[in-house]
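Chemist: coords below, sequence missing:
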């Protein structure tokens, strides 16, 4: 009785394992295509693939060779000249 239960359990485990392998071979290409398509959409949106309708209208209005400045830079930048103290050192072998 114990041996029959053990054999039945091993058989079920083997069927699940081989069934999973067969299904993985069938559906893996579809899954990879789906993931690649989503990644392409995501990266395409970040690198200029997606444009706002307002941006498209502005690009159509611009003439060739025309320079457009969207934002004027701040001239109030002041650099801190006293950044720190320079320490000279000698390397000891």
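Modeler: Perfect, thanks for sending it. These numbers were taken from a predicted model, which means no experiment stands behind them.

Chemist: going forward, measure contacts between C-alpha atoms and count neighbours the same way
Modeler: Noted.

Chemist: neighbours of residue 42, how many?
Modeler: Neighbours of residue 42 under the rule other C-alpha atoms under 10 Å: 13.

Chemist: got another, please set it beside the one above:
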């Protein structure tokens, strides 16, 4: 069985600090590259989705040659429903 020693404690603190600063240094080097790659990939996916949706909408609009216009709905705008009367309340002192 091992007992705790002061030198072992100092050595552990040294390893923790060394790991922290090495990790911090490597993060400064590689994190911007990683973020740049992720942003580029997201941009490519967005462009592909936009292109796909534009192609599909263009194909559907090209296939339809007729336009249906309902004149009855255009002359009578949609009325709002009246639910009830407005009641004005007075404050009593």
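Modeler: Great, that's in hand. These figures come from a predicted structure and were not determined experimentally.

Chemist: just checking, what's the longest helix in the second structure?
Modeler: Across the second structure, the helix with the greatest residue count (assigned by DSSP state H) is helix 6-63.

Chemist: show me what whatever helix or strand comes next after that one is packed against.
Modeler: Moving toward the C-terminus from helix 6-63 of the second structure, the next helix or strand (DSSP states H and E) is helix 71-75. Of the remaining helices and strands, none touches helix 71-75 of the second structure by 3 or more C-alpha pairs under 8 Å, 6 or more residues apart in numbering; DSSP states H and E.

Chemist: and residue 84 of the second structure, how far is that from residue 15 of the second structure?
Modeler: 75 Å (C-alpha to C-alpha, to the nearest Å).

Chemist: quick one: which of those two has more around it?
Modeler: Set residue 84 of the second structure next to residue 15 and count neighbours by other C-alpha under 10 Å: residue 15 wins out with 12 against 6.

Chemist: map the more buried one across to the first structure for me.
Modeler: Aligned by TM-score structural alignment, residue 15 of the second structure pairs with residue 12 of the first structure.

Chemist: wait, what's in contact with that match?
Modeler: With contact set as C-alpha atoms under 8 Å, 6 or more residues apart in numbering, residue 12 of the first structure has no partners.

Chemist: residue 35 of the first structure too?
Modeler: Counting by C-alpha under 8 Å, 6+ apart, residue 35 of the first structure makes contact with nothing.

Chemist: under the alignment, what does it map to in the second structure?
Modeler: Aligned counterpart of residue 35 of the first structure in the second structure: residue 38 (TM-score structural alignment).

Chemist: what distance do you get for that match to residue 44 of the second structure?
Modeler: Separation of residue 38 of the second structure from residue 44 of the second structure (C-alpha to C-alpha) stands at 10 Å.

Chemist: is there a neighbour count for residue 7 of the second structure? I'd like the number.
Modeler: Here the number of neighbours of residue 7 of the second structure (other C-alpha under 10 Å) works out to 9.
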